[in-house]
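S.K.: missing the sequence, but the structure's below:
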């Protein structure tokens, strides 16, 4: 586990969304859909077997939220329905793709249900999380890693203000490493 802090907020509201650390029983089907949908998982190693995802959900829901720093459910702020997940946590030093000598930079990642694609949800959720982090944490580089073939994700990274700095091979595909200073999200 990282020795460096990540975002501690348990809830982060935005105009249409609520980012929450707590995973609820009602999130089960949405969580399973995120992990088993072939289109959602196209650039994430493919769909996972449903039985594996169900076991993972059961393990996560019984774990303490504190054991999952930086992981959030993206929920509709009126229905509390799971739309996706967002992670703003430390990138493992064992993973390729770093911009500092010591590694463990903050890394942004998100996955949305297909029904939420194209509505600006990922942009809104990422902006809310990055603004909260900028208010809480010292300035530092934030990473975003995506398959180079994932043009939609690269466009969103650019819209958020991330710039590509390198590519590397991981998960049998070329990945693009993008970075932005956390301070640029401070309001």
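M.R.: Great, that's in hand. The structure presented is a predicted model; accordingly, all values stated were derived computationally and were not measured.

S.K.: from now on I want contacts and neighbour counts done on CA atoms only, so please keep to that.
M.R.: Will do.

S.K.: around residue 120, how many other residues sit close by?
M.R.: When neighbours are counted by other C-alpha atoms under 10 Å, residue 120 registers 10.

S.K.: against residue 83, how distant is it?
M.R.: With distances taken as C-alpha to C-alpha, to the nearest Å, residue 120 is found 12 Å from residue 83.

S.K.: helices or strands up against the lengthiest helix in the chain?
M.R.: Using DSSP state H to assign secondary structure, the helix with the most residues in the chain is helix 121-136. If you count contacts as 3 or more C-alpha pairs under 8 Å, 6 or more residues apart in numbering; DSSP states H and E, helix 121-136 packs onto strand 11-13, strand 17-20, strand 82-90, strand 106-112, helix 151-160.

S.K.: gap between that helix and the chain center?
M.R.: Remark: helix 121-136 is offset 11 Å from the chain centroid, using C-alpha atoms, centre = their mean, to the nearest Å.

S.K.: try this one side by side with the last:
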């Protein structure tokens, strides 16, 4: 198990084959998936045959980019994940002509039991800081449905700024109502980055 990043409250490590049940449990919570796919539960075989292999594949393709299983230090429990990878790896973003080759996409998915503890902000700030300081990242981007106010606040706390509005297509989010498919993209360039006080 390779630890990628450690913060005051969190450990971000590589996923392993043993994390399939963790992923399935995470994605089985309709509230967690509300702004991802309208709350539709996953199929176990999809996690095992597609989801987890895709996640593990990033480690072969990139040394420092991919998905990171997130452990809460106080409980030593899996609470979700963060991703930090080349934005052109995101199929939907490419279809919408939303991203460029030099952009790294930031995102996360956390268990409901860990919401409201500042973990999304803590992990996001740490990844942005590491990306600019150590990984040669020049630009970080993130996106969220307009209705997902909590994630938009996290992007802002991580230093990202509003860039544009866009709308996901019906084929991309078939379980989300048309008006709810509206989204926003946020971005931050390296030369605009200021180390958050809590990480200084």
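M.R.: It's in. Just so you know, these numbers come straight off a predicted model, no measurement behind them.

S.K.: sorry, back to before: got JSON lines for the helices and strands packed on helix 121-136 of structure 1, with distance to residue 129 of structure 1 and mean neighbour count too?
M.R.: Listed next are those as JSON lines, based on distance: least, C-alpha to C-alpha, whole Å; neighbours: other C-alpha atoms under 10 Å:
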{"stretch": "strand 11-13", "distance to residue 129 of structure 1": "7", "mean neighbour count": "16"}
{"stretch": "strand 17-20", "distance to residue 129 of structure 1": "8", "mean neighbour count": "24"}
{"stretch": "strand 82-90", "distance to residue 129 of structure 1": "7", "mean neighbour count": "23"}
{"stretch": "strand 106-112", "distance to residue 129 of structure 1": "9", "mean neighbour count": "21"}
{"stretch": "helix 151-160", "distance to residue 129 of structure 1": "12", "mean neighbour count": "16"}
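
S.K.: out of those, flag the one nearest residue 39 of structure 1.
M.R.: The closest of those to residue 39 of structure 1 is strand 106-112. By C-alpha to C-alpha, the value is 10.6 Å.

S.K.: in structure 2, what stretch matches the closest one?
M.R.: On the basis of TM-score structural alignment, strand 106-112 of structure 1 is assigned to residues 104-110 in structure 2.

S.K.: by how much does the matching stretch deviate from structure 1 on average?
M.R.: Superposed on structure 1, stretch 104-110 of structure 2 shows a mean distance to its aligned partners of 0.4 Å (mean C-alpha distance after the TM-score superposition for structure 1).

S.K.: centre of the chain to that stretch, how far?
M.R.: Chain-centre distance of stretch 104-110 of structure 2: 1 Å, with C-alpha atoms, centre = their mean.

S.K.: with stretch 40-56 of structure 2 instead?
M.R.: Between the centre of stretch 40-56 of structure 2 and the centre of its host chain there is 16 Å, according to C-alpha atoms, centre = their mean.

S.K.: what lies in contact with it?
M.R.: 15-17, 20, 23-24, 27-30, 33-34, 66-67, 175 (C-alpha atoms under 8 Å, 6 or more residues apart in numbering).

S.K.: show the contacting residues for the residue nearest the centre of structure 1.
M.R.: When C-alpha atoms, centre = their mean is applied to structure 1, the residue found nearest the centroid is residue 109 (2.6 Å). Residue 109 of structure 1 makes contacts with 86, 87, 88, 144, 145, as judged by C-alpha under 8 Å, 6+ apart.

S.K.: of all the residues you listed, which comes closest to residue 124 of structure 1?
M.R.: Closest to residue 124 of structure 1, out of all of the contacts of residue 109 of structure 1 and judged by C-alpha to C-alpha, is residue 86, at 11.1 Å.

S.K.: surely residue 100 of structure 2 is in a helix?
M.R.: No: counting by DSSP: H, G, I helix; E, B strand; the rest coil, residue 100 of structure 2 is not found in a helix; it is coil.

S.K.: ok, now how distant is it from residue 94 of structure 2?
M.R.: When residue 100 of structure 2 is compared with residue 94 of structure 2 (using C-alpha to C-alpha), they lie 8 Å apart.
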